[in-house]
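Student: any chance you could fold what I've pasted below:
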Amino acid sequence: MHIAVTGAAGCVGQALLPALAREPAILRILALDRTPPALPPPGGAAVCEARVGDLTRLRPEDLAGVDTLVHLAFQLMGGHGRRHDRAWVRQQNVALSDQVFRTAIAAGVRHLVFLSSAAVYGPWPDSPQPLTEDHPTRPRFPYAEDKVAVEQALRALAREHPECRVTILRPPAIVGPHAHPLLLQIARGRFYPAGGEQPVQILWEDDAAAAIARSVTTRTQGTFNLGAEPAWSLRAMARHRRRWGVPVPLGLIRALHPLAWRLSARAGDPGWVRGLDGPLVLDCTRAREQLGWTPRVSTAACLERLRH
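Tutor: Here you go, the predicted structure:
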């Protein structure tokens, strides 16, 4: 198998490349990004190649021989520069993703894997527990809106090209050594939203990478929820193996976070805090039964790994 990965230098990409390199069936990995990704050390069956460049310049000949494309590249809003331009971010996430998919199909790629997000479900105060993949998407902020739009574009493309398999993965917040700084700060800190009793899920980055690798090697199409278990409240996470935590009024978080977002992309999209009043519990039965995937790192183990 010959695999191409967009956004290979990103948080998930850095965990995915070694996971793909360990798969005997994968002979070549093409890592695509604007910045040079860290490639796995040589020695496995796969030949790894990094190609640095803008996806807007991707051509079918760049993907010659590739049979599967894993699309991780995605822009987050925040910080300085064009990341505050909603129209630009939308174009980068939605229009460019559609362009990349069409380029891949023109190159002969017959399996497209997209890393979406559990944020497509909201969450909302009335979100059911657990959420199955058949639950309607109800995005609550721009990042989730773009994920839903890319999912819709990908499904439309699959209808145009039934010869091409499509896999969509919906993980919750992915934590680990390469995770977004805001997620690491929340997971390692003692602060939590006051009244934060809504259950949510996280996922260790190696488990996310394993799910992507399973979807690649099994060529299983469909939409799949991913998540560590059990679901815990943010209060329980903050106080895990600790005597105390610090509750912060949700109104204060919502008031201050946009300012931090203006100063640094490390703060994350302000829309993320809107979902703190709703549960996000995923039913991962389909991933277990069809992908043969089960998370190895529990919620407690995720927190303990991050704090050591």
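Student: contacts and neighbour counts: CA atoms only from here.
Tutor: Noted.
Student: okay, and the closest residue in space to Pro40 that isn't next to it in sequence sits in which element?
Tutor: The shortest distance from Pro40 to any residue other than its chain neighbours is 5.4 Å, reached at Pro18 (CA to CA, 6 or more residues apart in numbering). Pro18 belongs to helix 11-21 when assigned by DSSP states H and E.
Student: please generate a structure for the following sequence too, so the two can be compared:
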Amino acid sequence: MSHKVFLTGASGFVGSAVLRRLLADGEHVIAAVRRGSGALSSPVRTVAFESFEDDNAWEGALTECDVVVHSAARVHVMNDTEVDPLAAFRRVNVEGTLALARQAIAAGVKRFVFISSIKVNGEETQPGKPYTADDLPQPQDPYGVSKMEAEVGLQKLAQQSGLEVVIIRPVLVYGPGVKANFLNMMRWLDRGIPLPFGAIDNRRSLVALENLVDLVVTCIDHPAAANQTFLVSDGEDLSTTALLRRMAQALGKSARLLPVPAWMLTAGAKALGKGGLSRRLCGSLQVDTGKTRNLLDWHPPVKVDAALLAVARHYQENDKK
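Tutor: Predicted coordinates:
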């Protein structure tokens, strides 16, 4: 069955991949993009906006659609310069999201798929105790708080209106064109720089971009997805050490990893004011996707090594400096 999808964040890392998949599947898409963000890679009807903080009028486009996929957000940033970061996140991630949802209800949209974040659950898990979709939320930073508040607001709107809300909380997403720390790690490995990450016995859940997109598309019309929250990962959790070795293999390189104890890395990072970075490198964050797999009969179509190979190829062809 074909759908008419209103997609926000269509020029972003996740949104652009969702757009490509929807068009490949023959779906009708209207894409909401920030004005000045550049042309989309795929020809599609677009609706431009200045900011999700503005009082945007979406009704004209929404009346043509039966599903909203909302991937636009003020994303988590390091060294945020906002005087009140939580207020800044709330304006976009809470108020903007709920304004869109209210207009979707008024326009007769049937389903609202919201790309949230694992940060709603928290920042770190203990060994053998992965997060589940139905855990009590424990966000630790303004971004996570804003995503949680958006989820709560959407669920209330669903109860009041009959709008079907589907919430997806991804872990760290990687794929061709990935930026930030993931790209930095590839550069370090590609250049043969010795890294002090050869003795880290943590476990991190990750999700390949293609796997996340596949779940988003599944949630557009799966009957069992209505008014549910799902966690998503590749289904194979890796230590930082194992990830670096397999990333190096995908690059055709040898990983030069020095066996520095994790406690020493953590202490050094905290002394430099980089405690958050050490937690991501040395701490664990695992998710249990049993609900996603069982309720939706969904399984990630792409394995980790194949996904890493796609990232490595894109890096070598486009991002290598």
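Student: would you pull the TM-score for this pair?
Tutor: The TM-score (TM-score structural alignment, normalised by the length of the first structure) is 0.82; 288 aligned residues with a CA RMSD of 2.8 Å.
Student: what does the residue nearest to Pro40 of the first structure align to in the second structure?
Tutor: Alignment note: Pro18 of the first structure maps to Arg20 in the second structure; criterion TM-score structural alignment.
Student: hmm, Pro43 and its match touching each other?
Tutor: No. Using CA atoms under 8 Å, Arg20 of the second structure is not in contact with Pro43, being 9.9 Å away.
Student: neighbour count for the two, which is higher?
Tutor: Arg20 (15 against 9; other CA atoms under 10 Å).
Student: and that one, how far from His3 of the second structure?
Tutor: For Arg20 of the second structure, the distance to His3 of the second structure equals 15 Å [CA to CA, to the nearest Å].
Student: which residue sits farthest out from the middle of the first structure?
Tutor: Arg243 (32.2 Å; CA atoms, centre = their mean).
Student: just the element for it, please.
Tutor: Secondary structure assignment for Arg243 of the first structure, by DSSP H and E: no helix or strand.
Student: grab the nearest non-local neighbour of Val273 of the first structure.
Tutor: Arg254 (6.5 Å).
Student: that neighbour: what's it in contact with?
Tutor: 270, 273-274 (CA atoms under 8 Å, 6 or more residues apart in numbering).
Student: burial count for the alignment partner in the first structure of Leu244 of the second structure?
Tutor: Superposed on the first structure with TM-score structural alignment, Leu244 of the second structure falls opposite Ala238. Ala238 of the first structure: 22 surrounding residues under other CA under 10 Å.
Student: for Ala238 of the first structure, helix, strand, or coil?
Tutor: helix (DSSP: H, G, I helix; E, B strand; the rest coil).
Student: separation between it and Gly176 of the first structure?
Tutor: Distance of Ala238 of the first structure to Gly176 of the first structure, computed by CA to CA: 16 Å.
Student: which residue ranges of the stretch 1-150 of the first structure form strands?
Tutor: 2-6, 28-33, 47-52, 68-71, 111-115 (DSSP state E, counting those that start in this stretch).
Student: what ranges does the stretch 201-321 of the second structure have for its helices?
Tutor: Using DSSP state H, counting those that start in this stretch, the helices found in the stretch 201-321 of the second structure span residues 209-221, 240-251, 262-271, 275-282, 290-296, 304-314.
Student: next, format those helices as TSV and append distance to Tyr143 of the second structure.
Tutor: Listed next are the helices of the stretch 201-321 of the second structure as TSV, based on distance: least, CA to CA, whole Å:
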stretch	distance to Tyr143 of the second structure
helix 209-221	20
helix 240-251	24
helix 262-271	22
helix 275-282	14
helix 290-296	24
helix 304-314	26
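Student: of all those, which one is nearest Val165 of the second structure?
Tutor: helix 209-221 (9.8 Å; CA to CA).
Student: so that closest one matches what in the first structure?
Tutor: Aligned using TM-score structural alignment, helix 209-221 of the second structure spans residues 205-217 in the first structure.
Student: who touches the matching stretch?
Tutor: 12, 15-16, 19-20, 23, 25-26, 68, 113, 167, 169, 171, 174-176, 178-179, 221, 226, 291-293, 295-297.
Student: average offset of it relative to the second structure?
Tutor: Compared with the second structure after the fit, stretch 205-217 of the first structure shows a mean deviation of 1.1 Å (mean CA distance after the TM-score superposition for the first structure).
Student: still on that earlier bit, nearest to Gly128 of the second structure, of the helices of the stretch 201-321 of the second structure?
Tutor: helix 290-296 (14.5 Å).
Student: residues in the first structure matched by the closest one, start to end?
Tutor: Using TM-score structural alignment, helix 290-296 of the second structure pairs with 285-291 in the first structure.
Student: give me the buried stretch members for the matching stretch, please.
Tutor: 285-288, 291 (16 or more other CA atoms under 10 Å).
Student: for Arg57 of the first structure, state which of those residues is nearest.
Tutor: For these, the residue nearest Arg57 of the first structure by CA to CA is Leu291; the value is 33.1 Å.
Student: what's downstream of the helix or strand containing Val152 of the second structure, the next helix or strand?
Tutor: Val152 of the second structure belongs to helix 142-161 when assigned by DSSP H and E. Downstream of helix 142-161 of the second structure, the next assigned helix or strand under DSSP H and E is strand 164-170.
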